[in-house]
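Engineer: Pasting a predicted model and its sequence here:
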Amino acid sequence: MKLFLIGYRGTGKTMIAKILATAWNCEWADSDGEIERRSGKSIAQIFSQDGEASFRKLEIEVVRDLATGPHKVVSLGGGAVMGTENRTTIAAQGLTCWLQATPATIAQRLEQDSATKSQRPDLTPLGGLEEIQTVLDQRFSVYQSCADFEFDTEGKSPNQVADEILVTVAKEQKMNS
C-alpha cells in the first residue's frame, strides 16, 4: 500500500510521513525534496530561474516515480494535486490523507521554519496570512476531492496526527480485507 499526504505547506506532511514510515517499517519520500535533489536547485530557485511550468513538469515526473514501487508513505508538495495527472496517479496507487490547519496556524508554523524564506517561493504577491487564505480557498475543493481521509492537525503534535492516521488506515484495511 502507498499512502499520500496532501495539504498546504506547514501542515506537517513531511514530519508525519517520516513517523508513519517508521511505524510501518517502510520507505518515505517527499516530492519537493526529490524535485530539489533531481534539479540541484531549491524550489524557490526553480520558480525564479525556470518558472512554475518547469517546476510542475518535473513534479509530474517525480510524483509518477514515487507512486511506483513498494509500500511507502509519500509527502506531496502543497500544489501537487492541482495537476490532473498527479491526481490521477495518486488515486490509482494508494490512499490519500489531507492534513489541515487554520491559516493562522499555518502562518505561525511557516514563520518558525527557517527554510521557508530561502526554499519556498511566494505563491501570490500578497504574502503572509492573506496569501495562505487565498491559496487555501483556491485549493480547498481539489484537496477535498482527492482525500480519502481528512485530518485536522490543529493543536496536535505530529505524533498525535500520525497515530490518528495509523488507526484510520488500519480500520480501512480491515474493512477491505
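Structural biologist: Here it is on my side, so go on.

Engineer: CA only for contacts and neighbour counts going forward, please
Structural biologist: Fine.

Engineer: residues in contact with whichever strand or helix holds Lys171?
Structural biologist: Per DSSP states H and E, Lys171 falls inside helix 158-175. Helix 158-175 is contacted from outside by Gly12, Met15, Ile16, Ile19, Leu20, Cys97, Phe151, Asp152, Thr153, using CA atoms under 8 Å, 6 or more residues apart in numbering.

Engineer: In addition, the following structure is provided for comparison:
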Amino acid sequence: MTGGATARPNVIVLVGYRGTGKSTVGRLLAERLGWRFFDTDDHVEAAAGKSIRDIFATDGELAFRERESEALTELCQRGTCVIATGGGAVLREANRELLKSSGFVVWLTATPETVLARLQSDPTTGARRPNLTAVGGEEEVRALIAFRAPLYRATANCAVATDALSPETLTDAILSARAESQSARAS
C-alpha cells in the first residue's frame, strides 16, 4: 500500500479501531522523533468543551464527525507531528484522502478480544466514548472492526499488529516501516 505522492515526510498518522494503541504509540513516536503529538479526539473535546460521549448525546454522531473532519484538516496542515486519529476518522472518503496526502499512514490492528480487554481496563473509556451501536460490547467491536478494516487498509501505507508488542517495539516497527517506505520512494 502506498500513500499519496504529495504526502509529507514529516507527518505520521495513526489510524485504527479504538483500543489499538494509537494515542500511546503516537506519544512515543513523537517523543522519539522530537515532534509534536496530536490526538484528534482530544482536539475535538477541547474545541467542544465536552466529551465525545456528550457530543454524541447532545449533538449527534453527524456533528461529531463534522468536528472530527475539521480537526483532521487543521492538524494535518501543521507538519512535523504525529497524529492519532479517532477510530471512525476513515469513515468519510474526504478524510481518507486527506490522511493519505498528508503523511505516512499506519494502521494499528488488534484482535477484537485484545481491543475489548483494553477498553474494559481503561477507566476513561466509559466516560469519554459512547457505544457506537445498540448492542455495544464484543458484538459491536467485532462488527465495526470488520466493517472498517477495508477503509483502514485503503488509507494506510502499512499495518502493524499491536496485540503482542510493547509500545516501544511498535514504535520501532513503525519507524522501520517509514524508513523502508522513504527508501523505496527515493529509489
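Structural biologist: In hand now; what should we look at? In this text the structure is predicted, and so the values were computed from the model without any measurement.

Engineer: Quantify their similarity with the TM-score.
Structural biologist: Overlay of the two chains. TM-score (TM-score structural alignment, normalised by the length of the first structure): 0.97; 177 aligned residues with a CA RMSD of 0.9 Å.

Engineer: which of the contacts of helix 158-175 of the first structure count as buried?
Structural biologist: Those of the contacts of helix 158-175 of the first structure that meet the buried threshold are Gly12, Ile16, Ile19, Leu20, Cys97, Phe151, Thr153, by 16 or more other CA atoms under 10 Å.

Engineer: Which position in the second structure pairs with the fifth one?
Structural biologist: Residue mapping for Cys97 of the first structure onto the second structure gives Val106, with TM-score structural alignment as the criterion.

Engineer: ok, back up a step: tell me, the helix holding Lys171 of the first structure lands on which residues of the second structure?
Structural biologist: Using TM-score structural alignment, helix 158-175 of the first structure lines up with residues 167-184 of the second structure.

Engineer: Superposed on the first structure, what's the mean shift for the matching stretch?
Structural biologist: Here stretch 167-184 of the second structure, set against the first structure after superposition, deviates by a mean of 1.3 Å using mean CA distance after the TM-score superposition for the first structure.

Engineer: which residues in the first structure does stretch 82-90 of the second structure match up with?
Structural biologist: Using TM-score structural alignment, stretch 82-90 of the second structure pairs with 73-81 in the first structure.

Engineer: And the contacts of that stretch?
Structural biologist: 2-9, 13-14, 17-18, 20-21, 26-32, 56, 59-60, 63, 66-67, 86-87, 139, 142-143, 146.

Engineer: in the second structure, which spans are helices?
Structural biologist: For the second structure, the helices defined by DSSP state H occupy 22-33, 40-48, 52-58, 61-76, 93-102, 112-121, 125-128, 137-155, 167-186.

Engineer: Any chance of TSV for these, columns distance to Ala84 of the second structure?
Structural biologist: Listed next are the helices of the second structure as TSV, based on distance: least, CA to CA, whole Å:
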stretch	distance to Ala84 of the second structure
helix 22-33	5
helix 40-48	6
helix 52-58	15
helix 61-76	10
helix 93-102	11
helix 112-121	16
helix 125-128	16
helix 137-155	13
helix 167-186	13
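
Engineer: Now the match of helix 158-175 of the first structure: buried residues?
Structural biologist: Residues of stretch 167-184 of the second structure classed as buried by neighbour count (16+ other CA under 10 Å): Pro167, Leu170, Thr171, Ala173, Ile174, Leu175, Ala177, Arg178, Ser181.

Engineer: just stretch 95-105 of the first structure next, same as before
Structural biologist: Residues of stretch 95-105 of the first structure classed as buried under the neighbour-count rule (16+ other CA under 10 Å) are Leu95, Thr96, Cys97, Trp98, Leu99, Gln100, Ala101, Pro103, Thr105.

Engineer: tell me the contacts of the fourth one?
Structural biologist: What it means is Trp98 of the first structure. Counting by CA under 8 Å, 6+ apart, Trp98 of the first structure makes contact with Leu5, Ile6, Gly7, Tyr143, Gln144, Ala147, Asp148, Phe149, Glu150, Phe151.

Engineer: residue in the second structure matching Asp50 of the first structure?
Structural biologist: In the second structure, Asp50 of the first structure lands on Asp59 (TM-score structural alignment).

Engineer: how about Leu95 of the first structure, what does it touch?
Structural biologist: Each residue near Leu95 of the first structure by CA under 8 Å, 6+ apart is listed here: Met1, Lys2, Leu3, Phe4, Ala147, Asp148.

Engineer: got a winner among those for most neighbours?
Structural biologist: Most neighbours among those, by other CA atoms under 10 Å: Phe4, with 26 neighbours.

Engineer: What lines up with it in the second structure?
Structural biologist: Under the alignment (TM-score structural alignment), Phe4 of the first structure maps onto Val13.

Engineer: Good, we can wrap up now.
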